[in-house]
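[1] Model the following, please.
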Amino acid sequence: MIPPEFDAAFREQLHTLFAWRRDVRHFRPDPVPEALLGRLLETAALAPSVGLSQPWRFVTVDEPARRAAIRENFLACNATALAGQGSTRAALYARLKLEGLDQAPCQFALCVEPDPAQGHGLGRATMPETVAYSAVMALHTLWLAARAEGLGLGWVSILEPAAVLAALEVPASWRLIGYFCLGWPPQAEEQPELEREGWEHRRAAAALRLRR
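    Sure, this is the predicted structure:
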């Protein structure tokens, strides 16, 4: 079989997709069609994984009671994080995450099976963390595919993993990678939100490279 060739026009479009990936915090209430979500998960399954173990487990969260439990967990963790800090920036960041939880029509957790039978242990004897890295690769694959469909994705990181796993009643061996909000952003912004808000600025690639 002859592999496909990706011309300059495609490569430019791909670079544009990378550049327009966003960590989205605001969503329209329009639902994400189940067929579209299924297509995104199928694309995520194409991600590389150590030993072809595919250790990721996506848990879609639809029940209002479970979503409420996640929200309460976020509020508790956020209150602890902000206690005594008096940080305007930290408060802003927390508000953005809360808005995502309240608005996103689709929410899911990404978990990892730390010792999957699939893959027969290949490639992770000395670096078992590659299993979690593989799950993150699947998430990033889904993230880019979602952006290509016009969807936005937001990562909610201010959560207590054990409480989230308990609320979702997943197998005891699973570990939480993250909780995510997915939906249609109300508008497209050329500059990422945290940059617009003055939180931080992206550094050039040369500043992040070390030669030896």
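
[2] CA only for contacts and neighbour counts going forward, please
    Noted.

[3] Sticking with the spatially most central residue of the chain, tell me its helix or strand.
    Centroid-nearest residue in the chain: residue 155, 4.7 Å away (criterion: CA atoms, centre = their mean). Using DSSP states H and E, residue 155 sits within strand 152-156.

[4] helices or strands up against that strand?
    Here strand 152-156 is seen to pack against helix 88-103, helix 130-148, strand 175-183 when contacts are counted using 3 or more CA pairs under 8 Å, 6 or more residues apart in numbering; DSSP states H and E.

[5] next structured bit after that strand?
    helix 161-168.

[6] orientation of that following helix relative to strand 175-183 in degrees?
    Inter-element angle recorded for helix 161-168 and strand 175-183: 60 degrees (by axes from the mean of the first three to the mean of the last three CA atoms, to 10 degrees).

[7] Now the second one, please; I'll put the structures next to each other:
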Amino acid sequence: MSNQTPEHAFSASEIAAVYRAIYERRDMRHFCGGSVPADMLQRLLSAAHHAPSVGFMQPWRFIRIKSLALRQDIHALVEQERVLTAKALGEREDAFMKLKVQGVLDAAELLVVALPAGREQHVFGRRTLPEMDLASSACAIQNLWLAARAEGLGMGWVSLFAPEQLAGLLHMPPGSKPIAVLCLGPVTAFYDQPMLQTEKWARRAPLHSMLFEDRWDQPLAPPPDTPVQAARDV
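    This next block holds a predicted model:
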């Protein structure tokens, strides 16, 4: 870390806490029931609502699922898509089917994140990139995720569902679209590393393979006096 501290930096302990939340956040699939206190849930949703958004459009909507019957219906949709996804994976079908999505039933809270109707009226920042409504909502989800980790709660993002069917279950208006089912609540432990890495499904790519300078085919050189291996490990 540089010895030059910017004027508006947090304290060293506050900076460390931010990075800890980032590096210890996990996409959780195992929950242990329990509950999320109402004031804590409100803090998490407020953190989500303070995310940046293109043109300050604030395109996120959160639906809290309280009905057990509705949870079960959502879980059925997820299971339906899980089977279809497995078949689409071909030779990896059996390995994929071992990855359960029980958090929809087991987590203390279930939230659906959706994009509202009428998003086309927000032109600022979206004229050539209309998908920035989705990108902005992803920022809100990440805010919630990091805040949840800091509060000691696990969260998992489920995207295995047919949007039209889930929208129908939730009586959403035409033009709106669900983008995430979030499982949130206490967990027995956080994974030491991403679960899909533990399951040997994929590994985190090295950072240096994704950094470029000026043009796509020009890798970004590591900072001066930085050993190449150390730069790759950061």
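
[8] thinking again about what came up before, determine which of the helices and strands packed on strand 152-156 of the first structure approaches residue 166 of the first structure most closely.
    Ranking those by distance to residue 166 of the first structure, with CA to CA as the measure, places strand 175-183 first at 10.6 Å.

[9] so the closest one matches what in the second structure?
    Strand 175-183 of the first structure corresponds to residues 177-185 in the second structure, going by TM-score structural alignment.

[10] what's the mean distance for the matching stretch versus the first structure?
    Compared with the first structure after fitting, stretch 177-185 of the second structure deviates on average by 1.0 Å (mean CA distance after the TM-score superposition for the first structure).

[11] now that stretch: how far from the chain's centre is it?
    9 Å (CA atoms, centre = their mean, to the nearest Å).

[12] Could you do stretch 58-75 of the first structure as well?
    Distance of stretch 58-75 of the first structure from the chain centroid (CA atoms, centre = their mean) equals 16 Å.

[13] and that stretch, which stretch of the second structure?
    With TM-score structural alignment as the criterion, stretch 58-75 of the first structure aligns to 62-79.

[14] List the buried residues of that stretch.
    Across stretch 62-79 of the second structure, burial judged by 16 or more other CA atoms under 10 Å covers 62, 65, 71, 74, 75, 77, 78, 79.

[15] returning to what we had before: counterpart of the residue nearest to the centre of the first structure over in the second structure?
    Using TM-score structural alignment, residue 155 of the first structure lines up with residue 157 in the second structure.

[16] How many neighbouring residues does the closest residue to its match other than its chain neighbours have?
    In space, and not counting its chain neighbours, residue 157 of the second structure is closest to residue 182: 4.9 Å by CA to CA, 6 or more residues apart in numbering. Residue 182 of the second structure has 25 neighbours, counted by other CA atoms under 10 Å.

[17] Residue 182 of the second structure and residue 112 touch, don't they?
    Yes - assessed by CA atoms under 8 Å, residue 182 of the second structure is found in contact with residue 112 at 6.1 Å.

[18] same for the longest helix seen in the second structure, what does it pack against?
    As assigned by DSSP state H, the longest helix anywhere in the second structure is helix 68-88. Applying 3+ CA pairs under 8 Å, 6+ apart, we find helix 68-88 of the second structure packed against helix 93-97, helix 103-106, helix 163-169.

[19] so how far is residue 75 of the second structure from residue 35 of the second structure?
    From residue 35 of the second structure across to residue 75 of the second structure, the span is 19 Å (CA to CA, to the nearest Å).

[20] so what's residue 148 of the first structure up against?
    residue 17 (CA atoms under 8 Å, 6 or more residues apart in numbering).

[21] quick one: it and residue 40 of the first structure, what's the gap?
    10 Å.

[22] what does residue 97 of the first structure give?
    23 Å.

[23] So what's the residue count around the counterpart of residue 130 of the second structure in the first structure?
    Correspondence of residue 130 of the second structure to the first structure, assessed by TM-score structural alignment: residue 128. Using other CA under 10 Å, residue 128 of the first structure has 14 neighbouring residues.

[24] Could you look up the SS state of residue 128 of the first structure?
    Following DSSP: H, G, I helix; E, B strand; the rest coil, we place residue 128 of the first structure in the coil state.

[25] What separation do you get for residue 151 of the first structure and residue 92 of the first structure?
    Counting by CA to CA - residue 151 of the first structure and residue 92 of the first structure are separated by 23 Å.

[26] Sorry, slip of the keys, the one I care about is residue 182 of the first structure.
    In terms of CA to CA, residue 182 of the first structure sits 20 Å off from residue 92 of the first structure.

[27] Those two: who's more crowded?
    Ranked by neighbour count (other CA under 10 Å), residue 182 of the first structure and residue 92 place residue 182 first, with 27 against 14.

[28] which residues sit in contact with that one?
    Going by CA under 8 Å, 6+ apart, the list of residues near residue 182 of the first structure reads 104, 105, 106, 107, 151, 152, 153, 154.

[29] What's the first one aligned with over in the second structure?
    Per TM-score structural alignment, the equivalent position to residue 104 of the first structure in the second structure is residue 107.

[30] Spit out the contact partners of its match.
    Contacts of residue 107 of the second structure (CA under 8 Å, 6+ apart): 30, 31, 32, 33, 34, 183, 184, 185, 186.

[31] One more pass at 7 Å, please.
    31, 32, 33, 183, 184, 185 (CA atoms under 7 Å, 6 or more residues apart in numbering).
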